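Asks: got a structure for you, letters missing:
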């Protein structure tokens, strides 16, 4: 017979209600109790019954994940992690690619319980006003309209820039600056880049900041060519606002006969798996995507679970990032 809540409760020495609270991600459980229940779940192989949970909660058991572009390795990886976290709760995930378009009408065609949204180029206030429980992803904001799981984009960009400065680079360029006002994520990364340069006594040179319309390999390659073709001294290092931009920039350098990092050091932002296997391997800022996915699903579960969490003010969770230094800045001898 399948393992039941009462079996888990008996093994952990807690009530069935406590096990239910842990399974549903409610925060009001003591850490040691949560750990004991989770150990019992793992030991017994307990899997929530999605049909029973839908009957109890009256929901569809389907949530939506809306991201700007599934061609992006970062969003593809994040989507996989969110699907995995949702499956544990018995949820099905409907994935939408927004491409900057309004998705309100499209979502209403589906019977979904909640939404996880990366609102690049979208008015998230309008989406949240529709009444659908929503968790926003993206760079850190203040007083947002919904629960928000974020990375401090300005601080992360500053870390990348300081890494280049510590290696002795002084003409540091940026690829990926915003080309229109709504790109908040890129604006925050640009702010962190400029702040780190200013703090080190090397103000940003506007000629070395290249806006792009897209964030893909070809955009990075074209932006790097623009930097190399303009009059004046070329940069000795480049901070790219995504890893695909950085990989495209590395390709242009190779085509021009330039060594990375001997002639130009390059660092990206995303921590995608492809960066480990490029030549040279790519230095990057890696957000903790596993925690982003888990927090997003957990926050949505709390909103859908009723009780005080369902009506609490919007919460802001800032997830850690780390600097991963590889060959594209350190060279092959590191």
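Replies: Right, received. Where do you want to start? Not measured: the values here are computed from a predicted model.

Asks: CA only for contacts and neighbour counts going forward, please
Replies: Will do.

Asks: the helices in the stretch 101-250 of the chain, which residues?
Replies: With DSSP state H, counting those that start in this stretch, the ranges of helices along the stretch 101-250 of the chain come out as 104-108, 124-128, 153-166, 184-199, 217-229, 243-255.

Asks: Check which residues of the first one are buried.
Replies: Spelled out, it's helix 104-108. The neighbour-count check on helix 104-108 (16 or more other Cα atoms under 10 Å) flags residue 107 as buried.

Asks: contact partners of it?
Replies: With Cα atoms under 8 Å, 6 or more residues apart in numbering as the test, helix 104-108 has contacts from 127, 130.

Asks: re earlier: include distance to residue 94 when you put the helices of the stretch 101-250 of the chain into JSON lines, please.
Replies: Below are the helices of the stretch 101-250 of the chain laid out as JSON lines (distance: least, Cα to Cα, whole Å):
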{"stretch": "helix 104-108", "distance to residue 94": "10"}
{"stretch": "helix 124-128", "distance to residue 94": "16"}
{"stretch": "helix 153-166", "distance to residue 94": "27"}
{"stretch": "helix 184-199", "distance to residue 94": "24"}
{"stretch": "helix 217-229", "distance to residue 94": "27"}
{"stretch": "helix 243-255", "distance to residue 94": "26"}
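
Asks: Just say which of those is most tucked in.
Replies: Stretch with highest mean neighbour count among those: helix 243-255 (a mean of 24; mean count of other Cα atoms under 10 Å).

Asks: Return the distance of the helix or strand just after it from the chain's centre.
Replies: Moving toward the C-terminus from helix 243-255, the next helix or strand (DSSP states H and E) is strand 265-269. Here strand 265-269 is found 17 Å from its chain centre; the criterion is Cα atoms, centre = their mean, to the nearest Å.

Asks: hold the first one in mind and look at this next one:
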């Protein structure tokens, strides 16, 4: 493949992924220096893309994505907090799968805090936005700026429909009761709740559902764990916190509901390090497995992650249509989700964890 052809492919890929939605295209000289080719080679590649209709040259000589190419594409921002998450990847891949169907360019944009300038840059420069809120409450002024920017905004992973924003919530808090019903059927009567995540509306709603179910079924249980600060590492914190809880004998339940995947993974590792058999000595389950449940040892009982594609398609139909008015409920969420029963849950043991630890200690003598 010629060097000019390589540059053509690079630029086409960048245009397709929205790399130049919020910044200018580099000049031919800058492009040549970046890729390590002659300016003549860079110019040859650019001229081909101009002829193809993807680029056009302005009177001042600057290159821009052609208006014809821009008008036939739906430009969408995917705004995500600056942290690693399997959830974020699932949303991104679903949007990528829908790109061709909706003739869409999606640009993933990381933001660190609510006053990050990239949020408002995206609001001003694109056709629509899919936003995953971070753990901190969104200030009213930011909410108002995003709502009045003239761009359509969809919230992912939280319910902000009461604020007039279309929202997709794949894990409504009520699914907590599916997990708790499963543990109750196995004979568990004391089910603790473990959380290390910053208490945002999602975490709060899950704790409320656990409390509601526990009260209505007259079950024992306590909330365990200390919420971390935003952007701290939840997995390591879950491991350390559960280790301390176990060492101090504070885990009294035979069942443990974990509110997030890092909480469940960290807790299970801390238990394994202390010869506590998950699924036998204690049952552990989690609401959102982030696609990991089947691949863990032991496999983790969880609510399975639903396919976000149908819900995103509804929103993209709205974004790409000529009618600005949303039709129907602003909240899109499943009413019930599949339960994956892994080996991390089993019949309630006849003795509590302290007795199991004493037994194991005696067996090693």
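Replies: Everything's here; your move. The structure displayed is predicted, hence computed values, not measured ones.

Asks: Between the helices of the stretch 101-250 of structure 1, which one is closest to residue 147 of structure 1.
Replies: Closest to residue 147 of structure 1 of the helices of the stretch 101-250 of structure 1 is helix 124-128 (Cα to Cα; 10.1 Å).

Asks: and for the closest one, what are the contacting residues?
Replies: Applying Cα under 8 Å, 6+ apart, the contact partners of helix 124-128 of structure 1 are 103-104, 134, 145-146.

Asks: Buried ones only from those, please, as a ChimeraX command.
Replies: Entered in ChimeraX, the line below selects the buried ones among the contacts of helix 124-128 of structure 1, by 16+ other Cα under 10 Å:
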select :103,134,145,146
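
Asks: Now distance to residue 176 of structure 1 too, for the contacts of helix 124-128 of structure 1, in JSON lines please.
Replies: Output for these, formatted as JSON lines (distance: Cα to Cα, whole Å):
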{"residue": "103", "distance to residue 176 of structure 1": "25"}
{"residue": "104", "distance to residue 176 of structure 1": "28"}
{"residue": "134", "distance to residue 176 of structure 1": "28"}
{"residue": "145", "distance to residue 176 of structure 1": "27"}
{"residue": "146", "distance to residue 176 of structure 1": "27"}
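
Asks: and which of the contacts of helix 124-128 of structure 1 is nearest residue 250 of structure 1?
Replies: Distances from residue 250 of structure 1 to these, taken as Cα to Cα, are shortest for residue 103 (35.3 Å).

Asks: which residue sits closest to that closest one in space, ignoring its chain neighbours?
Replies: residue 127 (7.8 Å; Cα to Cα, 6 or more residues apart in numbering).

Asks: quick one: contacts for the equivalent of residue 227 of structure 1 over in structure 2?
Replies: Aligned by TM-score structural alignment, residue 227 of structure 1 pairs with residue 245 of structure 2. By Cα under 8 Å, 6+ apart, residue 245 of structure 2 lies in contact with residue 251.

Asks: Residue 322 of structure 1 is nearest to which of the helices of the stretch 101-250 of structure 1?
Replies: Nearest of the helices of the stretch 101-250 of structure 1 to residue 322 of structure 1, taken as Cα to Cα: helix 153-166 at 7.9 Å.

Asks: Test my guess that residue 258 of structure 2 contacts residue 287.
Replies: Yes. In this structure, residue 258 of structure 2 is within contact of residue 287 by Cα atoms under 8 Å, at 6.9 Å.

Asks: Contacts made by stretch 273-292 of structure 1 with the rest, please.
Replies: Contacts of stretch 273-292 of structure 1 (Cα under 8 Å, 6+ apart): 78, 81, 149-151, 156-157, 160, 243, 246-247, 260, 266-272, 319-329, 331-332.

Asks: Tell me, how many residues neighbour residue 168 of structure 2?
Replies: For residue 168 of structure 2, the number of neighbouring residues by other Cα atoms under 10 Å comes to 26.

Asks: rewinding a little: the residue nearest to residue 103 of structure 1 and residue 66 of structure 1: what is the separation?
Replies: Look at residue 127 of structure 1 and residue 66 of structure 1: by Cα to Cα, to the nearest Å, they are 11 Å apart.

Asks: What ranges does structure 1 have for its strands?
Replies: 62-67, 92-97, 114-117, 134-139, 147-151, 172-177, 209-211, 237-240, 265-269, 283-287, 316-319, 321-324 (DSSP state E).
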